[in-house]
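Student: Okay, structure incoming, though there's no sequence with it:
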């Protein structure tokens, strides 16, 4: 990585990792995101800071820290390798990117288009990927949001800091299920969701969107 040894045990410094509140407070533009993810090194750093990939690797075999090494034959030109037992892991291990053949930048841009309510066909055209790929990714992102919503159990509304009742605008969506994010849709449930601007101000929360 720029300015660091060729082999290191982390992608970014620990104090560079963003909190949930810091991530939710960001307001990205497409040109910014493209500029941040043009080079693989800066893309890995961006993903690590936003905790989309592991910043460090602990070997499951010997509990030793792995080192980050550049390797041209790897998909993202880097890999984690345990210095003790020599086992290796991809940069994408146990992340949303793990099973995809798309570049990290392409996936991040798909997430950007989806989160900004762009049409599927617009995303297909802009990223020059197949319609099937975009449908799969858009479906996966909706499912991840569903999982996040079902885990969120705090009461909406209440009293604000001036002791006035809070009015929460809600919307509803119908979520379908697919086993392991594949195959036909089965079952489903209605989910009612509160005002996003108000939710962003709540403490101790996580979100996939």
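Tutor: Yes, it's here. Keep in mind it's a predicted model, so treat the numbers as computed, not measured.

Student: switch to C-alpha atoms for all contacts and neighbour counts from now on
Tutor: Will do.

Student: Nearest the middle, which residue of this structure would you pick?
Tutor: Computing the C-alpha centroid of the chain and ranking residues by Cα atoms, centre = their mean puts residue 52 first, at 4.7 Å.

Student: Nearest residue to that one in space, ignoring adjacent ones along the chain?
Tutor: residue 95 (6.5 Å; Cα to Cα, 6 or more residues apart in numbering).

Student: Surely that neighbour is within a strand?
Tutor: No. Applying DSSP: H, G, I helix; E, B strand; the rest coil, one finds residue 95 to be coil, outside a strand.

Student: what about versus this one:
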């Protein structure tokens, strides 16, 4: 079954059936090879490093192997027997897991319903293995965001900005005792957005992020946090709403409801347990990627392209 057949199943039968179709496809070596070659994860062909002959793919051992017979002096011709790993320099170059299991895990991770329990049940990985591959995937997604992201807003457009504390309460009650500050913004007209973890909410780091992610001439709406006071002289049309008194400014109609809703969506996609501050950029990159590509087939396709871009084969 072709990978494109997954898409209708996603809507007719639900997430589990569609991802299990992917699992069944990835049990077929030829399917794994075809998908990996089409997305640039492995080369479509490879020339022998000894005799420049076109190698054949040994799918059982995942190596390119030269079968050409070569005569050496008066000796009887023997096979060149040159070989090199298919994934050399690529995504699975140092992996000790099956290629099909890895690609299946990647497909599962690209959905909100991803859980350790599901992976343990379906492919038998340990928690440590799952954690390691989560880190590898987040690395790919972070690189993807750096490549595709562009400034938002512009003249005639409005961007709401805000900072939010992503934290948890001890015993789920009382004041927030630990967490990570995240600064972000969203364009009302295009729904394009950005989010960056920050150490402090001081003027300098926030202004530096705004200059990277927001076009000059944009109308920026924020609350009355003091770090935003100088946006008006930095090339932006700055409006504020004082949340001490109103959620919507009674005179200008300014509000930050859009970015507030975005924060709720971000927090729904965060891991429920075991969150680490140093992984927050990866958590945010995952949310950005999954928000950009809504269907499983699109996510899987673009993730494999991003994987190949970051870890190209070096054969």
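Tutor: Structure received. None of these values were measured; they are calculated from a predicted model.

Student: now what about the TM-score between them?
Tutor: For these two chains in superposition, a TM-score of 0.59 is obtained (TM-score structural alignment, normalised by the length of the first structure); 163 aligned residues with a Cα RMSD of 4.2 Å.

Student: ok, back up a step: just give me the match in the second structure for the residue nearest to the centre of the first structure.
Tutor: If you follow residue 52 of the first structure across to the second structure using TM-score structural alignment, you land on residue 41.

Student: Could you point out the residues of the second structure onto which stretch 32-41 of the first structure aligns?
Tutor: The aligned range for stretch 32-41 of the first structure is 21-30, by TM-score structural alignment.

Student: mind listing the helices for the first structure?
Tutor: Along the first structure, counting by DSSP state H, helices occupy 20-25, 30-36, 40-49, 104-115, 120-127, 131-151, 196-200.

Student: Please report the distance of residue 140 of the second structure from residue 289 of the second structure.
Tutor: Distance, residue 140 of the second structure to residue 289 of the second structure, by Cα to Cα, to the nearest Å: 11 Å.

Student: More neighbours: which of those two?
Tutor: Using other Cα atoms under 10 Å, the more surrounded residue of residue 140 of the second structure and residue 289 is residue 140, with 23 against 18.

Student: how about the more buried one, what does it touch?
Tutor: Counting by Cα atoms under 8 Å, 6 or more residues apart in numbering, residue 140 of the second structure makes contact with 303, 306-307, 310.

Student: of the residues you listed, buried ones?
Tutor: 303, 306-307, 310 (16 or more other Cα atoms under 10 Å).

Student: now, the most widely separated pair of those residues?
Tutor: Greatest spatial distance among these (Cα to Cα): 303 and 310, at 10.6 Å.

Student: Let me know whether residue 42 of the first structure touches residue 36 as I believe.
Tutor: Yes. Because the distance of 6.2 Å satisfies Cα atoms under 8 Å, residue 42 of the first structure is recorded as touching residue 36.

Student: how much space between residue 55 of the second structure and residue 66 of the second structure?
Tutor: With Cα to Cα as the criterion, residue 55 of the second structure and residue 66 of the second structure are 5 Å apart.

Student: Also residue 134 of the second structure?
Tutor: Residue 134 of the second structure is 35 Å from residue 66 of the second structure, by Cα to Cα.

Student: Show me which of those two is the more surrounded one.
Tutor: residue 66 (25 against 15).

Student: give the contact list for the more buried one.
Tutor: Counted by Cα under 8 Å, 6+ apart, residue 66 of the second structure has contacts 48, 53-56, 79-83.

Student: In strands only, show me those.
Tutor: 56, 79, 83 (DSSP state E).

Student: Counting neighbours, which of the residues you listed comes out on top?
Tutor: Going by other Cα under 10 Å, residue 83 tops these with 19 neighbours.

Student: Residue 23 of the first structure and residue 50 of the first structure, how far apart?
Tutor: Distance, residue 23 of the first structure to residue 50 of the first structure, using Cα to Cα: 7 Å.

Student: ok, now residue 173 of the first structure?
Tutor: Taking Cα to Cα, one finds residue 173 of the first structure at 27 Å from residue 50 of the first structure.

Student: between those two, which one's more packed in?
Tutor: The neighbour comparison of residue 173 of the first structure against residue 50 (other Cα under 10 Å) goes to residue 50, with 18 against 11.

Student: thought that one was touching residue 22?
Tutor: No. Using Cα under 8 Å, residue 50 of the first structure is not in contact with residue 22; the gap is 9.3 Å.

Student: Would you indicate which residues of the helix or strand that residue 185 of the second structure is a member of are buried?
Tutor: Secondary structure from DSSP states H and E places residue 185 of the second structure in strand 176-187. Within strand 176-187 of the second structure, the residues scored as buried using 16+ other Cα under 10 Å are 180-187.

Student: Show me which pair in those is furthest apart.
Tutor: Distance extremes for these: the farthest pair is 180 and 187 at 23.1 Å, using Cα to Cα.

Student: which outside residues touch the match of stretch 32-41 of the first structure?
Tutor: Stretch 21-30 of the second structure has contacts (Cα under 8 Å, 6+ apart) with 1, 3, 6, 31-32, 59, 100-101, 103-104, 107.
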